[in-house]
Every structure is written in structure tokens, then in C-alpha cells.
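Peer 1: Show me the folded form of this:
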Amino acid sequence: MLIPTNLLAEPGIVQGLLDGSLVRYGSVIRHAAGTPQGGQIVRHLLEAPGLTNQLMSLPFSPVTGAVSLVTNTIGHAATYNKLIGIDRQLIGLQQTASSILGFSQIAAGASILNIGVSIAGFAYMGYKLHQTQKAIGNLQKSMAAGFDRLEDRLDALSGQLAYLHLLVEDSREEQQRLGNAIADLHKALLIKNIADLQAELEHLKRFPDDSPKAALKTATSARLFLASQATQAPLEFDANTLMLVDISTQGWAVAIATEANLLLQHGQIPEAREVLAREIPRFQQHAHQWAKSLLNTERPELATAQRFATPYFKNCITPERVQRITQISPSDRALSSDQTLQKRRGAKVELEMTRTQPQLTSQWKYRQLAIAEYLDTLSELYARLDGLLAFAQLCEQQGVKSSHELLPDANAKPGLYLLPAVET
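Peer 2: Next up is the predicted model:
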């Protein structure tokens, strides 16, 4: 099944991603909407263990930066493949998998799930849970110290919770309130559930041949608890609420992926598909509710994800990020190209109106960047879980005894690999 080449060595896929006839969605490549086969899976994205290990050492730029793995890891893969069979004028040596796959400016929180399915995925998810806990500690220290320069504070964070600084940057009272909430968070069951799940992931990394029963029980328990915490919180544009929901949501996603991957690896493939088929619609609804709430505004012309695609945000928010947010926005996702363009023009005109200018303060802009960061995380997490469901369905269709049968082996070169979808 596995194509033993890096993604950039398959010209047809690269060309499709460049001209827009193909799109990356989570961990799969699909025919783009509007094409004759729109939505159909073309390839599954898998990463070799070496790539997953490298992910653990790469920095993620907070709030508006691109994911560094693209240049440092996948970009190098293009070099050692020497762009075999690809027109250099078309791709160019500066063209990396970042722009081809749309990885630029993915919120750091979304990196808590690996790109696709990986043998070393448990180690990576455990590592990112640790990074989440570390981010909470760093954020607490930063709030206690106060704000000197916003950029310095953002650089001090791991990136996963950096958007919270943008929400409370102008209010010392809000900073203190958020600091108190972080302290309370350490005492909450929320952290205990994440810590328990992290401990099981660490155990799986050290003893991969052990029975998965204990880890499955912990993952199921964490999934149920964290899902309830994420979905029962009020839809409020408040730093404390966003922080609690964000951490719960990321933990929920990891618990889902952990439980499903354990079942896939140990041959319980129908059970894995059932878990994913049950949880993913709930996660999608959760993402839609938050997108609808956070994109809402008193100015109807701005109550759309397309406000982020206007010239006002050109240097802050990439088109890929706008597209991902659109995927979870109920009012944007079903629009035609003409309707999308109309929304974008309406938002642009509104932002240029004289009556709107007093509203466009640095505080307002920070809040918009925070909203974009937050929604981007939700969108990418949902897309990657959806990709995992597609992989589970592939395992079931192929009749494999374990998902390991479809994955690159431990000796595979670091990089992304392609797995064909089952023909229907």
C-alpha cells in the first residue's frame, strides 16, 4: 500500500495542491470542492517515526508565526529527493511543503495531534500534553510579572496559550483575574485527567508491547470528562473561559486519538471506527458553536470569517488560516465563491468606513488575532480527527489485523508518505 517516496516526489499530487484542484484537510488530501470528485480522498498523509521524533524538537511561533517543522524537516525532504520529476520553475527551491500543504500559521495548539497516523504518535501526543502543562506554568509566571512588552511575553510562551495575552494585554485587572484562574486550574480535576492521560502515553512509549487495557481505560475516562468540561462551558468571549475550554478541548482531542489508535493497533478496528464516528460529530458541533459565537458582532458585515481576509489583516493572517476557520463557521462554510467574495467585500468596506475607524484600536486588533488563533486550533483539530476516522475506515476496508500493517516501518526515512485511498 505505501508509496515509498516523499510527497514532493509525486508531481501529480503537488500540481493539484498548487493549482487548487486538491486540498489538504487534516491528514488527508482530497479533491477540492467544486471539482467533479469534490471531497473524495486522494491520499492519506502518514509520517515516518523519524519525522515524528523531529516534531518534538521544533519550535512553534506563537500567534502569527508559521510552523517551523515545514522548513526544518519537510523542506529538507525536498532537498534529498532533489525534486525528482518536478519542474523546478513550477516549485522552486524556496517552495516548501508549508505552502503546498497549507501548514503555514496553523495554531500551535493544533500541533497536539500529529499530522497523520504514526507509529511514534503516542510519544508525540504525550510530549504535547507536557507542553500544554508547561504553557500553563509559563502563562502564570508571565501574568504575575505583568506586561512590559507584549512581544516579549509572547516569545516567552510555548505558543499554545499565547493568544490569551492578546485578550488581556490592556487590563491589569483582567491579567490578575486570569492569573488567579490559572492557579485554580492547577488544583482542578482538569489537570489531573490530562496528567493521568500523559502518564499512560509515557508508559506506552516506554513499554509498547504491554497490554493496552489500562491505557484504554484511562483514555476513555479522560475523553468523557474532558468532553463534558469543553462542551458545558458557556459560550463567552472571556479569557478565563477560553483558556479552560481550550485546554479541555485539546485534551479531549488527544484522548479520542489515543483511544482510537490503541484500538486500531490492537486489531479492534470496528470499535475504533465506532468511537471516532460517535465523537467527531460532537467535536464538530462544539467547533461550530464557538465559531458562530466568536465571529458574531454588532456589525453584520463583519460577522464572518471573511473579515480576516480583508487588507486590514493582510500582514497578520494568512489565506490558509482564513480557509480553515471558514470550515467551522456555519455562516461561511456553505457559501459559493461569489457569495464568499461578496462577504469579503462587505467586510472590507465596513472596515474602511469612517464610522468604523474609532473601533479599530490595537486592543480590537489583538482580540481579532486571538479569535483567529483560537478558531484555527479548533478547525485543525477537527480536521485531523476526521482524517483519523478516514484512516480507520481504510483499515477496515483493507481487512488488516493492525494499523501497523499500513504504516511506514521504523527504518523509513523521515518525511511524509502517501497512502492511496481505497477505490470505490
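
Peer 1: can we go C-alpha only for contacts and neighbour counts from here?
Peer 2: OK.

Peer 1: Quick one: neighbours of residue 225, just the number.
Peer 2: 17 (other C-alpha atoms under 10 Å).

Peer 1: ok, now which ones touch it?
Peer 2: residue 193 (C-alpha atoms under 8 Å, 6 or more residues apart in numbering).

Peer 1: buried ones in the helix or strand harbouring it?
Peer 2: Assigned by DSSP states H and E, residue 225 belongs to helix 213-232. By 16 or more other C-alpha atoms under 10 Å, the buried positions in helix 213-232 come out as 215-216, 218-223, 225-227, 229-231.

Peer 1: Same check on stretch 342-355?
Peer 2: Neighbour-count burial for stretch 342-355 [16+ other C-alpha under 10 Å]: 343, 344, 345, 346, 347, 348, 350, 351.

Peer 1: mind putting these in JSON lines, secondary structure and distance to residue 163 included?
Peer 2: JSON lines is the format used below for the buried residues of stretch 342-355 (DSSP: H, G, I helix; E, B strand; the rest coil; distance: C-alpha to C-alpha, whole Å):
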{"residue": "343", "secondary structure": "helix", "distance to residue 163": "26"}
{"residue": "344", "secondary structure": "helix", "distance to residue 163": "24"}
{"residue": "345", "secondary structure": "helix", "distance to residue 163": "27"}
{"residue": "346", "secondary structure": "helix", "distance to residue 163": "27"}
{"residue": "347", "secondary structure": "helix", "distance to residue 163": "23"}
{"residue": "348", "secondary structure": "helix", "distance to residue 163": "24"}
{"residue": "350", "secondary structure": "helix", "distance to residue 163": "25"}
{"residue": "351", "secondary structure": "helix", "distance to residue 163": "23"}
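
Peer 1: Second input sequence below; structure requested for side-by-side comparison:
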Amino acid sequence: MLIDTTLLVNNPELIKALLDGSMKRHGSVIRWAAGTENGGQIVRHLAETPGLTSKLMGIPFSPILGGTDVIGHGLTYQKLMGIEKTLSSVMRLTQIAAGASVLNLGVSIAGFAYMGYKLHQIQNTLGHIQQSMEEGFNRVEAGLNRIENSVITGFNRVEAGLNRVDNRLDTISGQLAYLYLLVEDSRQKQQSLAKAISHLHQAMLIKEIAALKAELDDRSRFPDESPREAIKTASRVKLFLSNQAMQATPELDAEIMLNVDVSIQGWAVATATEANLLLEIGKPQEAKELLAIEVPKFKQVAERWGDKLIREENYYLSTAYRFTNSRFKKHITPERIERITEISTSDRTLSPDKIRSKKNHVDVEFEMSYSSSKFDETWTHRQIAVAEYLDALSELSARLESLESFAQLCESRGVKSSREILPGADTESGLYIL
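Peer 2: Modelled structure (predicted):
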């Protein structure tokens, strides 16, 4: 290997720096923290072994939420530091949503198996969309009522309704607007068409995800075969799912968020797969060019959702720092809030004084007499869901960004394949630093 790989647990100096905050994990790299002399500079890269990936895949629940020691001694350091904590806490991996719960999206070629597993989970999620559609069909009917009322109240509103339907149909093919005109006189046909559009969209997502999963399975079975077909499939899926994610308008709506979440996760997996395969065959420049296009787009989508879901009618609560209030203490950790601020354009550049001011205003607002009725339990639960959703977006964005750094590392070291600098299948299971 051109780069030494050692278990992170065997580097107490690095662990100490992560504990005291002088270093931070960002995606799949460790950087000097902002405010230090070398703030922002990369210290080390991180990589997982195939054995660790397999253990994580076999856990029936998120390893970061339970107390199991399935990860083994490779991710604990009580003996080294005399502190009863797990390395997942040191690495600030606790409470990351399931869509971004491991590091191998960033750098590990061994992560192909996990990527396939993740895609299978996405497919299962898609299976619930139809059930959600059925349970929420009253909302569809209400929407159709509004369209019907628009016809009565005036031509302008009818035209606006037609435009909304036309835009929705354009998402599917761009040429199906005539269908609305054919069924506008029949409420039953309108309902049927709405279902058909939803089914078609779901089928298209499943088809693309299934195609990528098949290629990942094939790569796992035949790792020495040419990856050209897998690269081609990953590129096609990436283009389709990124388009789906970028077209969606951010809304605090469960069905929209679910569909976008599926598209975004698939987009991240497809992009990481294509980049990793290019690095595996010794094409770091091509991988860097790919990521230079995809990472900014991914960040833009993450920021759009961040700004939309963080925004509140109440000015003082329209900040990610509202999650620092005591009502969220049992549900949202400080590290999750920190990750969310990274995709909040209004929060991430605030000075320490401004942050303190924001937090004070939040606390005062929640102490107001109307707080208990206006910000009730339902509102609180919705905020917890928003925090988890945005956390996953922020973390996935960081993982893809760190993959750019890994591509740069491969190029600077002149390796013929990224396999040369990653821990192999025969190495001890654990999390490694490069």
C-alpha cells in the first residue's frame, strides 16, 4: 500500500482531538476544526473494511441508536481512554438518519454490498407509497374539489389549475396534457388518472433503482469483471434520480418528502458508485470531474430543503437553532443541530454572538404564554421529523464532498486503482484511517 492504514482505535491522539473538538469529522474525512490554526484542512481520510460493512448490514436496527457491541472492539476505546463511550459518538455519528448511517458511501469500494442493501431498503420504502396514497386519498379528493370550484369561480383560476396539472404531467413525459382535457368532465376519471400518474412515477423510480441494484449485485459476485456496464447504469440512474430530486418543490408534506428522499438517496448512491468505479479502474480525473458537477447540485438541493423546512411563520423560530430549546433535548442532539446548520444558508455563517442571540430569542419565544397552545405536541413531533430529514441531507452532502477529496488523494498519489490504498477483505474488521 502506498498509504499506511491503521485502525482509528489505535490512534489515541486523533481520538483525543475529536473529543476536545480541535478536529471534526466531515463526511468521510477528519479535518481541523474552524478556529484552529489549520481550520478546514484535511487531517486523515476514513475507510471501512468489508467485514464491518457486513456486520452493519446484519443489524436489524440502526447501530447508532442501540447499545449493542456488534461493531466490536474496533469501534470502542474504553480501554484506551478510560471513558465509557463508543467511537460512533466520538465520530459524531450518533443520531444520523438511516439514509446516511455509515461511512462507506464516501470512500470504500467494499461498500458496494452496502449500497445494494441500501437500494433494497429504498425499494421497500417505495412499496409503502401506494399504501400512503390510499390512506391519504381524502386529500386528493379535496384537491379535486378545489379544481372543480376553480372552474366555477373564474377562467383565470381554471387556467392556473390546468397549468398545475400540466406541470405534473410534464414530470412524467412532457406530452400528456391532453389527458386532463379528456377527463376534466368526469370526477371519477380524474381520480383514476391521479392514481395512474402516481403508479407510473413509482414504477419509474423502482425500475431505475432495481437496475442499479442488479449491477451492484453483479459487481459483488464478479469483482474482477470490467465495470463498464455498471458505470453506464450508475450514470443513467444518477441522471434520472437527480432530475427527480431537483424538480421537486420543497414542502412540509409527508408524501412529497418520501418521494424526494427516495430520489435523493438513490442519486447519492448512484453518484458514489460511478465515482468509486472510476477510481477503481484508475481514472481519478474523470471521478473528480463527475463529482465537480454532482456535488454542487446535491448541495443546492439540500440547501433548498433546508431553507424551506427551517423557515417558520414566527420570525424568532425561523432558524435551525430552535432545536436547541429544552423541549427537543431528549430527541435532537447538538451534533445533529450542527449538521443541519451546514445546509441552512441563514445559519451557517452566523458569528458566535449572533448564535447566542438566536438561541436566546428562541428560548424567550417558547416561554411566552401562547407557546403551549401554538407549539403543541404535534408541532414538536413535526419538528423532530424535520430535523431527522435535514440531518440525512446534510450528512449525505458531506459524504459526497469527502469523496471528492478522496479522488484528489488517489490522483496525487498516482495509484493505478483505489484498491491499492484501501483496507482489503483480509484486514481486521473496523474503521481505518488513511
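
Peer 1: most remote residue from the first structure's center?
Peer 2: Distance from the C-alpha centroid of the first structure, by C-alpha atoms, centre = their mean, peaks at residue 354 (36.7 Å).

Peer 1: What lines up with it in the second structure?
Peer 2: Matched by TM-score structural alignment, residue 354 of the first structure corresponds to residue 369 in the second structure.

Peer 1: So which residues of the second structure form strands?
Peer 2: For the second structure, applying DSSP state E gives strands covering 6-7, 23-26, 29-32, 42-48, 431-433.

Peer 1: Check which helices and strands the last one is in contact with.
Peer 2: Contact analysis of strand 431-433 of the second structure by 3 or more C-alpha pairs under 8 Å, 6 or more residues apart in numbering; DSSP states H and E lists strand 6-7, strand 42-48 as its packing neighbours.

Peer 1: Nearest to residue 74 of the second structure, out of those strands?
Peer 2: With C-alpha to C-alpha, the closest approach to residue 74 of the second structure among these belongs to strand 6-7: 7.2 Å.

Peer 1: compared with the first structure, how much does that closest one deviate?
Peer 2: Its aligned residues in the first structure lie a mean 2.6 Å from strand 6-7 of the second structure after superposition (mean C-alpha distance after the TM-score superposition for the first structure).

Peer 1: For that strand, give me every contacting residue.
Peer 2: Contacts for strand 6-7 of the second structure (C-alpha under 8 Å, 6+ apart): 74, 430, 431, 432, 433, 434.

Peer 1: Where in the first structure does that strand fall?
Peer 2: By TM-score structural alignment, strand 6-7 of the second structure lines up with residues 5-6 in the first structure.

Peer 1: Off-centre distance for that stretch?
Peer 2: With C-alpha atoms, centre = their mean, to the nearest Å as the basis, stretch 5-6 of the first structure stands 23 Å off its chain's centre.

Peer 1: what's the answer for stretch 357-373 of the second structure, then?
Peer 2: 30 Å.

Peer 1: how long is that stretch end to end?
Peer 2: 25 Å (C-alpha to C-alpha, to the nearest Å).

Peer 1: Could you do stretch 15-35 of the first structure as well?
Peer 2: 15 Å.

Peer 1: List the buried residues in that stretch.
Peer 2: Buried-residue list, stretch 15-35 of the first structure, by 16+ other C-alpha under 10 Å: 15-18, 21-32.

Peer 1: Just the closest of those residues to residue 165 of the first structure, please.
Peer 2: residue 26 (27.4 Å).
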